[in-house]
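>>> for reference, the sequence and a predicted model appear below.
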Amino acid sequence: MIPYGRQNITEDDIEAVVQVLRSDFITQGPVVPRFEAAIATHTGAAHCIAVSSATSALHIALRSLDVGPGDIVWTSPITFVASANAALYCGASVDFVDICADTFNMDMTLLAEKLDRAQAEGRLPKVVVPVHMTGRSCDMKALDALRKTYGFRVVEDASHAIGARYAGQPVGSCAFSDLCVFSFHPVKIVTTGEGGAVTTNDRVLSRRMAALRSHGITRDPSEMLQNDGGWYYEQQDLGFNYRLTEMQAALGLSQMKRLNAFVARRRELAGRYEQLLQNSRFLLPRLDCDENQPAWHLYVVRLPEGSKPLERRSLFEKLRLDGIGVNVHYIPVTRQPYYRGLGFEPSQYPVSESYYERAISLPVFYDMADDQQDIVIKSLITAVYR
């Protein structure tokens, strides 16, 4: 089976983890700060907080912005459910903005229209969470202009996008946002097994997230209300156990050394898909441009408009039988039974629905060989034109 995504683990990665296992610290030691520093250096952000998952990163990012009951968070329907769930964890409500048909990201024109209506109704969002779908940055300049007009905060869900660039800067620089979240799940570009991180240029938000990931506790005497001695700590907020282990950080730190190579190979594979499928029936995603250089966590093609859901299902099953580990990213959050129970209807987001019914994710990963990609393409074309 050729998987849609797979981690690349080297002997150096393994040795980095083994060194931690032989050290004095397997949690709350010196490697997590080094991993955070590597991410901050790559992105150009002032601060980075590493945590146990991108979900926990989204949660503490919103909590650091005091999102709570009575607040509203807006995000995209085409994302993993965690992007929306994090708002509900905070006691806030959530709403969605439909996507652009050609980028799969939040449509900034629709966002502007929805903000105008929300302002008239007194229901502006406190936070907007744009999702950099497939590793392509949203139109952050347009979003930045809107946040300056309407006063909301921005948390980038860049779970797919470490290594991507936008407007001449790495995604994660927070040039157009308050906070930016990454994922290090095994199918992502860099892995720590499970893990996530948040970058920011705001020292206050950084310190608050550092406390929230560890039960809301501080050991910094300058922040304490009292100090009984060297053993003393204070819980100053209701936090969580969202810490990353030293072993995970060691793996991530070793992986970060190969980030540029990881992304370069994914861009090569995206270019080959573009070249070899350009005369097929499939609608292909945009390639890189000077403004927006994706990291290609996913490569999603779509059947033409008017294709029936059964056609995509038949294609999916045929490719799986051929040993091609295709997948579908994502089922719109608004289709999920839980969210339908909150009153959302898929028909409210027609572009997301059209995307979902016709999209299929093709394999793309660092170790994928050209001949494996050729097998994928042959199987794909044969399945459609049989």
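In hand now; what should we look at?

>>> from here on, contacts and neighbour counts on C-alpha atoms
OK.

>>> in stretch 167-185, what's buried?
169-185 (16 or more other CA atoms under 10 Å).

>>> how about stretch 38-55?
Neighbour-count burial for stretch 38-55 [16+ other CA under 10 Å]: 38-40, 42-55.

>>> next step: those restricted to strands.
The strands, defined by DSSP state E, take in His47, Cys48, Ile49, Ala50, Val51 from these.

>>> in CSV: those residues, plus distance to Phe282.
Compiled in CSV, those are given as follows (distance: CA to CA, whole Å):
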residue, distance to Phe282
His47, 41
Cys48, 39
Ile49, 40
Ala50, 39
Val51, 38
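
>>> how much space between the spatially most central residue of the chain and Phe184?
By CA atoms, centre = their mean, the chain has its centre lying nearest to Ser159, at 1.7 Å. Counting by CA to CA, to the nearest Å, the gap from Ser159 to Phe184 is 8 Å.

>>> included below, for side-by-side comparison, is a second structure:
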Amino acid sequence: MIPYGRQDISPEDIDAVTEVLRSDWLTQGQAGPTFERALAAYCNARSSIAVANATAALHIACIALDLGPGDWLWTTPNTFVASANCARYCGASVDFVDIDPRTYNMSVSALAEKLAAADKQGRLPKVVVPVHFAGQCCEMAEIRVLADRYGFKIIEDASHAVGGEYRGRKIGCGDYGDTTIFSFHPVKIITTGEGGMALTNDVKLAERIGYLRTHGIIRPAQRAPDGQPSNEERDGPWMYEQIELGLNYRMTDIQAALGTSQLARLDSFIARRRELATRYDRLLTKLPLTCPWQHPDTKSSWHLYVIRLHRNEVKLSRRQVFDALRAAGIGVNVHYIPVHTQPYYRNLGFTTGMFPEAESYYEDAITLPLFSKMTDAEQDTVVAALEKILA
């Protein structure tokens, strides 16, 4: 089976993890800060906070932005459920913005129209979560303009997009969003096994996210939000203070060491993914399907390569094509089932038909295999199987 995604682990990665396992610190040592500094430098961001996974990063970013009951978070239906669930963890309400039919990202025109209507109704969102689907950045300059006009905060869900670029700058640099979230799941661009990161240029926001991941606790060397130092002089160097109700969302040193090692090869991973994406574009050109379109302002990191079948030209259903590819040893997948159609969100009042572009996209989308260790021969096998099935 050729999988749709696969991690790329080198001997250097194994050595980095082994070094931590032989050390005195398996967690809360120096591997975490090292990884944070390295990724912040790569993205040209001021601060980077490593956490257990991207869902945890989304959750504490929402807490740090004071999202709570009575507030609204808007995101896209074309994403994994975590992009919406993070609001529900905080007791906030969720709504969605339909997607652009070419990029499959949040539609700026749909967002602008929805914001204008919400402004009249007094139901503007406190937070908007644009999702950089498949590795391609949303139109963040336009979304930033809308944020300034309507007063919402931006959490960029860049779980697919580490190493990607927008207008010549790395995603995560903080030019447009209040914070950017990355994922390091094994099928993502780089991996820490599980793991996530929140990047921000806001010093106070970084501090709050930092202590929220550790039970809301600060140590003597840190300062509380009111600027007062912890009282080490009174009690001793063991002193710690819980200043807020936080969570245990830390990343281990084992994970962080793997992340730092992987980061050294990030550019080569992306270069290979871009080669494969370009090759797919060429090899699939005569088939009854649409290849991913790329906005000229973006350089995708190509976490996913998603095709859309031309339903009026293909005699088989999407399910039949999917099953035939799986039977041929091609580990295709589908990204994503629109979040608003999930039973949990249906129970909150969402129905089919509310976001037609996302629903139409879902009906004919198939994710083809794409990973940095994929060979040309494996890609040829994928294309040959697809040609045979569609014929």
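Sure thing, it's come through. What you see is a predicted model, and the numbers here were worked out from it, not measured in a lab.

>>> sorry, back to before: closest to Tyr150 of the first structure among the ones in strands among the buried residues of stretch 38-55 of the first structure?
Among these, His47 lies closest to Tyr150 of the first structure (CA to CA), at 26.1 Å.

>>> ok, that closest one touching Thr200?
Yes. Applying CA atoms under 8 Å as the test, His47 of the first structure and Thr200 come out as touching, 5.4 Å apart.

>>> what is in contact with the two at once?
Ser206 (CA atoms under 8 Å, 6 or more residues apart in numbering).

>>> quick one: average offset of the longest helix seen in the second structure versus the first structure, please.
For the second structure, the longest helix by residue count, based on DSSP state H, is helix 266-283. With mean CA distance after the TM-score superposition for the first structure, helix 266-283 of the second structure departs from the first structure by a mean of 0.3 Å once superposed.

>>> and Thr79 of the first structure, what's its match in the second structure?
With TM-score structural alignment as the criterion, the equivalent of Thr79 of the first structure in the second structure is Thr79.

>>> spatially nearest residue to the counterpart of Arg266 of the first structure in the second structure, not counting backbone neighbours?
Counting by TM-score structural alignment, Arg266 of the first structure lines up with Arg273 in the second structure. Among residues not flanking Arg273 of the second structure along the chain, Ser372 sits closest, at 5.6 Å (CA to CA, 6 or more residues apart in numbering).

>>> so that neighbour touches Phe269, yeah?
Yes. Using CA under 8 Å, Ser372 of the second structure makes contact with Phe269 at a distance of 5.3 Å.

>>> out of the buried residues of stretch 167-185 of the first structure, list just those in strands.
Gln169, Pro170, Leu179, Cys180, Val181, Phe182, Ser183.

>>> to which residue of the first structure is Trp302 of the second structure aligned?
Matched by TM-score structural alignment, Trp302 of the second structure corresponds to Trp296 in the first structure.

>>> ok, now how distant is the nearest residue to its match once chain neighbours are set aside from Glu317 of the first structure?
Among residues not flanking Trp296 of the first structure along the chain, Gly135 sits closest, at 5.0 Å (CA to CA, 6+ apart). Computed with CA to CA, the distance linking Gly135 of the first structure and Glu317 of the first structure is 26 Å.

>>> those two: which is more packed in?
Gly135 (25 against 16; other CA atoms under 10 Å).

>>> I'd like to know how far the more buried one sits from Ser159 of the first structure.
8 Å.

>>> how near is Tyr166 of the first structure to Pro285 of the first structure?
Separation of Tyr166 of the first structure from Pro285 of the first structure (CA to CA): 17 Å.
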